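Participant: quick one, what's the 3D model for this:
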Amino acid sequence: MGQMERLFLSIGAMKAGTTWLYSILKRHPDIHFTPEKEIHFLAHHYLNKKHLTDEHRLHRVRTRLNNIGNLRPERQKLIRDWYNDYYLKGATSVPWYKNLFNGNKGRRAWNADFSNLSALIPAEGWTRLRSEVSKQTKAIYILREPCERLWSQYKFSGQSHENIHPSDFEQQIEHFLSNSAVNRHSQYCSNLDAVCDGLGHQNAKAILFDDIENQPEALLASIEQFLEIPARDHSGHNNLNRRINTTVVQAPPAVFRKHCAPIVARELNGLLARGIAVPSRWMEMETPA
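Facilitator: The predicted structure follows:
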């Protein structure tokens, strides 16, 4: 099986609006998604073989198929057939991955795969991906104010900060921030450097979470321009000004921001050094009151 003609990746950051972006772009005629939004194969293949085990695949199928009852019968059949004929068929491999996009054969649409785990792939993995999967690969990386993203991830992990002694809360924060996976997802600059080194700077684009809230149509137009596809009128989309699959909006407590301060300073300084302009409010919040 030859290379895929076009591969479009949204690689994170975690808890930074990827689901919202997917909900909008999946209707674009020049972007082709499989029924599984987060395939995780690329992180599995180029980073860690634990990300896409057979058990994980079976779990994903059960979860997905349990949530399609509201779809038209013909759409339900297409989804079930795809999981049976492609997703569950055979061992995970590069040919297996390419075959997932079989429904896009004969078209010029971008094959799209949105997985936050892909942000952690090292530069050598990105170089191999261009050789093994698709030479024409483009990736976007959504950047969210570092402490707010971490707070969202903290709450998403199921940890509570209510009805807890302040000293216990601080211990929970320290334990959370010391987690290696949490730390890797917080390393915007090194993650961006890896994808830029592996794919080329012209094929990697950093976008801002704030723009999802403040200027969603302009953000979508910038992505369409990046992919060199026709602009689409998204003004009538139900989700354009709606937050999708996000934790409850709440500012991080001062004590959480205090513990995040070294991470925030590291990333903001690094982004500015790389010529990436961050919103002024990020800089204003860098030093907690």
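Participant: C-alpha from now on. contacts and neighbour counts both.
Facilitator: OK.
Participant: could I get the buried residue list for stretch 56-63?
Facilitator: By neighbour count with 16 or more other CA atoms under 10 Å, stretch 56-63 contains the buried residues 57, 60-61.
Participant: just the ones of those in helices?
Facilitator: Members of the buried residues of stretch 56-63 lying in helices (criterion: DSSP state H): 57, 60-61.
Participant: who touches Glu170 in this structure?
Facilitator: By CA atoms under 8 Å, 6 or more residues apart in numbering, the residues touching Glu170 are 255-256.
Participant: picking that back up, turn the ones in helices among the buried residues of stretch 56-63 into JSON lines, including distance to Met1.
Facilitator: Output for these, formatted as JSON lines (distance: CA to CA, whole Å):
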{"residue": "Arg57", "distance to Met1": "23"}
{"residue": "Arg60", "distance to Met1": "26"}
{"residue": "Val61", "distance to Met1": "25"}
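Participant: out of the residues you listed, which is nearest to Ala277?
Facilitator: Closest to Ala277 out of these is Arg60 (37.4 Å), distances taken as CA to CA.
Participant: which one's the longest strand in this protein?
Facilitator: For the chain, the strand that runs over the most residues, judged by DSSP state E, is strand 137-143.
Participant: I'd like the structure of this one too, to check against the first:
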Amino acid sequence: MTAKSKSRPGVAIPNLFLVGAAKCGTTAMASYLGQHPEIHFSNPKEPIFFGRDLQHAWRLPSLESYLALFEEGRDCRYLGEGTVWYLYSRTAAEEIKAFNPDAKILIMLRNPVDALYSLHGQFLFSGNESHANFEKALAAEPRRRQGRGIPRAAHFPSGLLYSEVVRYTSQVQRYLDVFGRDNVHIVVYDDFARDPQGVYRNVLEFLGVSTDHRPDYAVVNSARSIRSIALHRWLINPPVDIWNPGRWLPKGYLAHSLQWRAQHLRGRLYDLNVTQTKRAPLAPATKKRLKESIVGEVEDLSRLLDRDLSVWI
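Facilitator: Here you go, the predicted structure:
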């Protein structure tokens, strides 16, 4: 059995969707699944094709470019992708169902407080967030909900509504309603961190593929911090597009050479400005306030999953 389209004979289409949530271990899971001989995972992991309500600057431009990501694995039983914002999207579940009714859905969830703090760090790194202080970023949400205070370099403004990102209960319910519980597998990050091999085996059993495979359980997507936020922002979004000098010159060797040198310099500066390090712990007062704000959400999610998640609060 391979992932072939009934409506598009000869075309390989994805049938495994790791839909989120953000900062819940999906990069590691995608890496492990992509090593399985029966599974092909897209590169990039997050093509951001579905979810018409997601205003994301990095969205793939066409169906052709999307399907091309899976051509290499056309003989695999599963073709997968891992756009974490599909869980956040209000429309992605229905869109995926219409695209492939037989798709399998994988969801990963994490303590909302930890997930939000980690997401803020990622957004700082990618240029989506301008407030280096987490508390200030949270306080900016009401203004940003009105379209104000959005960073100039933001590629995904909707993600800055932090409190909405971790409303997991309604998001998970949407996929259960659309695909049915038999086609949705949910992983709690606490289990994955404690026993990655056992959780991985459970996912393989859900997919019905060989459970004998042992992936490389190396650390994936480790924490990174920025030495200079000002330099980082300038590298991502300079006031003048100095990183594409070739656009101002006739096509030819000179334009190509200058373009390559500019991008090489940008990459070197980017790497020098990044360090692998653990982020400072979340301020106790902020952590306490956030925990109090998610009590109802965690209780609802516990009932939905039939699992006690009170340790999160």
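Participant: so what number do they get for TM-score?
Facilitator: In this superposition the chains share a TM-score of 0.70, using TM-score structural alignment, normalised by the length of structure 1; 231 aligned residues with a CA RMSD of 2.7 Å.
Participant: ranges for the strands of the stretch 1-150 of structure 2?
Facilitator: For the stretch 1-150 of structure 2, applying DSSP state E, counting those that start in this stretch gives strands covering 16-20, 39-41, 78-81, 104-109.
Participant: pull up the aligned stretch in structure 2 for the longest strand of structure 1.
Facilitator: Mapped onto structure 2 using TM-score structural alignment, strand 137-143 of structure 1 spans residues 103-109.
Participant: pull up the distance across stretch 31-39 of structure 2, start to finish.
Facilitator: End-to-end distance of stretch 31-39 of structure 2 (CA to CA, to the nearest Å): 11 Å.
Participant: where in structure 1 does that stretch fall?
Facilitator: Per TM-score structural alignment, the counterpart of stretch 31-39 of structure 2 in structure 1 is residues 23-31.
Participant: ok, now stretch 165-185 of structure 2?
Facilitator: Under TM-score structural alignment, stretch 165-185 of structure 2 corresponds to residues 185-205 of structure 1.
Participant: and the matching stretch, which residues are buried?
Facilitator: 185-199, 203-205.
Participant: go on, stretch 150-169 of structure 1?
Facilitator: Buried-residue list, stretch 150-169 of structure 1, by 16+ other CA under 10 Å: 150-154, 161, 169.
Participant: can you add distance to Asp233 of structure 1 and give the residues you listed back as a markdown table?
Facilitator: A markdown table is the format used below for the buried residues of stretch 150-169 of structure 1 (distance: CA to CA, whole Å):
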| residue | distance to Asp233 of structure 1 |
| --- | --- |
| Leu150 | 33 |
| Trp151 | 33 |
| Ser152 | 30 |
| Gln153 | 32 |
| Tyr154 | 35 |
| His161 | 42 |
| Phe169 | 46 |
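Participant: run through who's touching the lengthiest helix in structure 1.
Facilitator: Longest helix in structure 1 by number of residues (criterion: DSSP H): helix 254-273. Contacts of helix 254-273 of structure 1 with the rest of the structure, by CA under 8 Å, 6+ apart, involve 145-147, 151, 170, 173-174, 177, 186-189, 277-278, 283, 286-289.
Participant: next secondary structure after that helix?
Facilitator: Next in sequence after helix 254-273 of structure 1, counting helices and strands by DSSP states H and E, comes helix 280-284.
Participant: show me where the stretch 1-150 of structure 2 has its helices.
Facilitator: All helices of the stretch 1-150 of structure 2, identified by DSSP state H, counting those that start in this stretch, fall at 26-34, 63-67, 85-88, 92-99, 112-126, 134-139, 141-145.
Participant: any chance of those in JSON lines, plus distance to Ala193 of structure 2?
Facilitator: Below are the helices of the stretch 1-150 of structure 2 laid out as JSON lines (distance: least, CA to CA, whole Å):
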{"stretch": "helix 26-34", "distance to Ala193 of structure 2": "10"}
{"stretch": "helix 63-67", "distance to Ala193 of structure 2": "31"}
{"stretch": "helix 85-88", "distance to Ala193 of structure 2": "21"}
{"stretch": "helix 92-99", "distance to Ala193 of structure 2": "27"}
{"stretch": "helix 112-126", "distance to Ala193 of structure 2": "13"}
{"stretch": "helix 134-139", "distance to Ala193 of structure 2": "24"}
{"stretch": "helix 141-145", "distance to Ala193 of structure 2": "30"}
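Participant: of all those helices, which one is nearest Arg224 of structure 2?
Facilitator: Minimum separation from Arg224 of structure 2 across the helices of the stretch 1-150 of structure 2 (CA to CA) falls at helix 112-126, 8.0 Å.
Participant: can you name every helix or strand that the closest one contacts?
Facilitator: strand 224-226, helix 284-293 (3 or more CA pairs under 8 Å, 6 or more residues apart in numbering; DSSP states H and E).
Participant: what is the shortest one packed up against?
Facilitator: In other words, strand 224-226 of structure 2. Applying 3+ CA pairs under 8 Å, 6+ apart, we find strand 224-226 of structure 2 packed against helix 112-126, strand 274-276.
Participant: just checking, what packs against the shortest one?
Facilitator: In this structure, strand 274-276 of structure 2 packs against strand 224-226, with contacts taken as 3+ CA pairs under 8 Å, 6+ apart.
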